[in-house]
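**Student:** take this sequence and fold it.
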Amino acid sequence: MENYHTVLEAITSSQKQGILAIIVHVEGSAYQKEGACMWIDEEGYITGLISGGCLEEALSIQAQEIWQSQRPTIATFDLKQEDDLSWGQGVGCNGTIQLLLLPITEQLRADLLTVKRHLEQNQHVLMVKKWGEAATDENSCLFLAENGQRWGNVEYEIPADLLNQRHAVGTFQSKNGIFTISGTSFYLQHFWPKPRLIIFGANHDVKPLVSFAKQTGFSVTVVDWRPALCCPEQIPDADQWMVGFPKEAIPQLRLCERDFVVIMTHQFQRDQELVSLLSQQPLFYCGILGPKRRTARLFPDFSIPDGIHSPIGLSIGARGPEEIAISILAEMIHVLRKQPSPEGGIR
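**Tutor:** Okay, the predicted model is just below:
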């Protein structure tokens, strides 16, 4: 999942000097793509990853110069060569990476804290930085939230076409990079809220799915009507535990088109109730545990609607709770990366 959530947490919770390194352009193949970022503090501690380890050490050294100058820097690394005479130092990644290195000033730290708060409120944020010669002239960035709020220390006129960029992308389907808008080059960075995974059911087989999803970057909520099972003591890795029957819980969840839902209660009537209540919810993903024949029986016409993933998970021959959890998570990531958001919910 995107690593900027961890990076934003590290920057906004620290008072140390440091730089924010962002991949802005990639040619060929590379370990990470545009938008991947990393925080290097004044003591050399690194949060995030922009390569497999071949760039981080060099950037830590370069960071010291950037702290002193307090000016942005653009760095380009050629990882194509396989000999030790080139920058690639034998890595042979067949790619060239261009990085934007931003010193974390008090203003930028405050701006990034506002980004973090919007993400926590389930708001998409677009960061804009003028590119070309102006990229290293000033440390200012413009931030646009989907609710219309804007902030950042910028003095140039904002093209109308740029303002429309925050509405021009589908859910989780944005592309980071350098774009020409109204004749001017800008670097655009999209920040998305963590995708929320709601799991209905708190049986033993839920635990590995919660754990793996949390490690991958999902915000995980477990919902069950049994308080002895739906609690931190039984499922410690969840972000939220909601005790209640489906009819009580679903209105409180305020589901939206960015949510992932997995139904795994192991109780047929409970699953029927959930399917009925979720039928008009605009979910991004919905999967139901169990054989396809069982899932079909959950619907009035014994037909599984489009948009329902059943059998849930990628077909990898999974056995046991851990492997099944991996197959489910792999399918959710596949949907997140490859497919557009569905037009409706379970229909």
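**Student:** hey, let's count contacts and neighbours off CA atoms from now on
**Tutor:** OK.
**Student:** got a list of contacts for stretch 327-346?
**Tutor:** Contact partners of stretch 327-346, identified using CA atoms under 8 Å, 6 or more residues apart in numbering, comprise 170-173, 209, 212-213, 257, 260, 275, 278-286, 305-308, 312-316, 318.
**Student:** want to put them side by side, so please do this one too:
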Amino acid sequence: MKELNDIVAAYDRAVLQKKQTALVSVVKVDGSSYRRPGARMLVTEDGEITGAISGGCLEGDALRKAQLAMFEKRNKLEIYDTTDDEDNKLGIQLGCNGIVYILFEPLQIHDPHNPLNLLKRVAHSRKDAVIATIFNEDKRLHQQGTVCLVNENETIALYADADLQADASVVLGSKNSSVKNYGDHTALFQFVPPSIQLVVAGAGNDTQPLTEMAYILGWNIVIVDGRPAHATQQRFPKAGKVCVAKPQEILSAVNVDEESAFVLMTHNYNYDLAVLEQIMRTNCSYIGVLGPKKKLQKMFDELVEKGTTISEDALQKIYGPVGLDIGAETSEEIALSVIAEIKAVFSGRNGTSLRERKVEIHARPIM
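**Tutor:** Sure thing, here's the model as predicted:
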């Protein structure tokens, strides 16, 4: 989502500067590639690039192709076969051993079918969404481009196709991106969840590295603490929201959803305990508790003693001690450990070394 937000912001700047732009998207990959379908970048007429479609080796050639698409004012498809020695002769040298399909869409500011209008709606909403992009694998033929957005509340279709919209809804429900061939064209259905919302209970100095790292990742950051002198925007300039609140006020101050992660690190046992009691009943996906395991067990014991039921679902999403086992000691190292664990949980991974992984790093879109 950070890349999408950056692209939207870069497009808005280009519009103000009256620059022509093109959206460049990975729409299909056969074999191995650094980026997967749905990766995008924005290119301006003077060569400014926002986002990425490879590890940096493809962008130079794609920049030239994007500028050509702007000049010709039509969508274009380019296929980079990294299994072919010819690409190495061109100086691309992806070294990924796959075939990458790249779609180029010049953007017209006053065109109501401008793909950026759909991307903006996704970027500005905290809802799961699916973006559908139609292309033809024969690059000589017409390339339709980004045509449909589906979320739980609306369907915006720039291309009238009931089957396409129905398939987009299926992808929305499955939460898995998909590439489907329809005979005379192919469609990428990219599932796009909202950014992770990191809610940190605690405004101490050790919280600051955590928020800095979360900001780099493009997460939405909320700081909550009962101490007015600590919970200030000046101390946490990267946070989207800083609240001075009692534990029982947290759910009124924060809109919690499935993409929310809580980290309890106030160093105030009673405050953390009261917050835990409030949030473990929500639909958040992660709750991390700073401190030793015996502290968390004590919290559970006290909650049970007062008659609070701790469901199995709640237990599964509570992590204490918080973070991955990387030998972290300093505030910065602990922040890295916590951020990595949250990312692993939301990605459905276990945080082990990639060399131990027996299957491909990236799941392939369902065909």
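**Student:** before we move on, back to that, and the contacts of stretch 327-346 of the first structure, which of them are in helices?
**Tutor:** Counting by DSSP state H, the contacts of stretch 327-346 of the first structure place Leu209, Phe212, Ala213, Val275, Leu278 in helices.
**Student:** one step back: ok, of the contacts of stretch 327-346 of the first structure, which come out buried?
**Tutor:** Buried members of the contacts of stretch 327-346 of the first structure, counted by 16 or more other CA atoms under 10 Å: 171-172, 209, 212-213, 257, 260, 275, 278, 281-286, 307-308, 312-314.
**Student:** let's see which of the residues you listed end up in strands.
**Tutor:** Under the assignment DSSP state E, these contribute Phe260, Tyr285, Cys286, Ile308 to strands.
**Student:** so the last one sits right up against Leu283, yeah?
**Tutor:** This points to Ile308 of the first structure. No: applying CA atoms under 8 Å, one finds Ile308 of the first structure not in contact with Leu283, separated by 10.1 Å.
**Student:** and Lys328 of the second structure, what pairs with it in the first structure?
**Tutor:** Let me fix one detail, which is that residue 328 of the second structure is Ala and not Lys. Under the alignment by TM-score structural alignment, Ala328 of the second structure pairs with Ala318 in the first structure.
**Student:** no wait, Leu315 of the second structure
**Tutor:** Match for Leu315 of the second structure (TM-score structural alignment): Pro305.
**Student:** separation between its match and Glu331 of the first structure?
**Tutor:** According to CA to CA, to the nearest Å, Pro305 of the first structure stands 18 Å off from Glu331 of the first structure.
**Student:** Gly88 of the first structure now?
**Tutor:** Taking CA to CA, one finds Gly88 of the first structure at 34 Å from Glu331 of the first structure.
**Student:** now swap in Ile23 of the first structure and tell me
**Tutor:** Note on Ile23 of the first structure: its distance to Glu331 of the first structure, by CA to CA, is 27 Å.
**Student:** and if you look at Ala75 of the first structure?
**Tutor:** Distance from Ala75 of the first structure to Glu331 of the first structure, by CA to CA: 36 Å.
**Student:** who's more crowded, these two?
**Tutor:** Glu331 (19 against 14; other CA atoms under 10 Å).
**Student:** you'd agree that one is in a helix?
**Tutor:** Yes: per DSSP: H, G, I helix; E, B strand; the rest coil, Glu331 of the first structure lies within a helix segment.
**Student:** thinking again about what came up before, among the ones in strands among the buried ones among the contacts of stretch 327-346 of the first structure, which one sits closest to Leu253 of the first structure?
**Tutor:** In terms of CA to CA, no member of these lies closer to Leu253 of the first structure than Phe260, at 12.0 Å.
**Student:** what's the average distance of the helix or strand hosting Tyr187 of the first structure to the second structure?
**Tutor:** Following DSSP states H and E, one finds Tyr187 of the first structure within strand 184-191. Its match in the second structure and strand 184-191 of the first structure itself, once the structures are fitted together, sit a mean 2.7 Å apart by mean CA distance after the TM-score superposition for the first structure.
**Student:** any idea which helix or strand comes after that strand?
**Tutor:** Using DSSP H and E, the helix or strand that follows strand 184-191 of the first structure towards the C-terminus is strand 196-200.
**Student:** that following strand vs the second structure, mean deviation?
**Tutor:** Strand 196-200 of the first structure sits 0.6 Å off on average (mean CA distance after the TM-score superposition for the first structure).
**Student:** which part of the second structure lines up with that strand?
**Tutor:** Mapped onto the second structure using TM-score structural alignment, strand 196-200 of the first structure spans residues 197-201.
**Student:** ok, and what's touching that stretch?
**Tutor:** Contact with stretch 197-201 of the second structure is made by 207, 214, 219-225, 259-266, 272, 275, as judged by CA under 8 Å, 6+ apart.
**Student:** buried set for stretch 336-352 of the second structure?
**Tutor:** Leu336, Ser337, Val338, Ile339, Glu341, Ile342, Lys343.
**Student:** need the counterpart of the third one in the first structure.
**Tutor:** Put plainly, it is Val338 of the second structure. Aligned partner of Val338 of the second structure by TM-score structural alignment: Ile328.
**Student:** state whether that match is indeed within a helix.
**Tutor:** Yes: counting by three-state DSSP, Ile328 of the first structure is found in a helix.
**Student:** the helices in the second structure, which residues?
**Tutor:** Counting by DSSP H, the second structure has helices at residues 2-16, 59-72, 85-89, 115-123, 162-174, 208-216, 250-253, 269-279, 293-305, 312-316, 331-347.
**Student:** mean deviation of the fifth one from the first structure?
**Tutor:** It refers to helix 162-174 of the second structure. Aligned to the first structure and superposed, helix 162-174 of the second structure gives a mean residue distance of 3.5 Å (mean CA distance after the TM-score superposition for the first structure).
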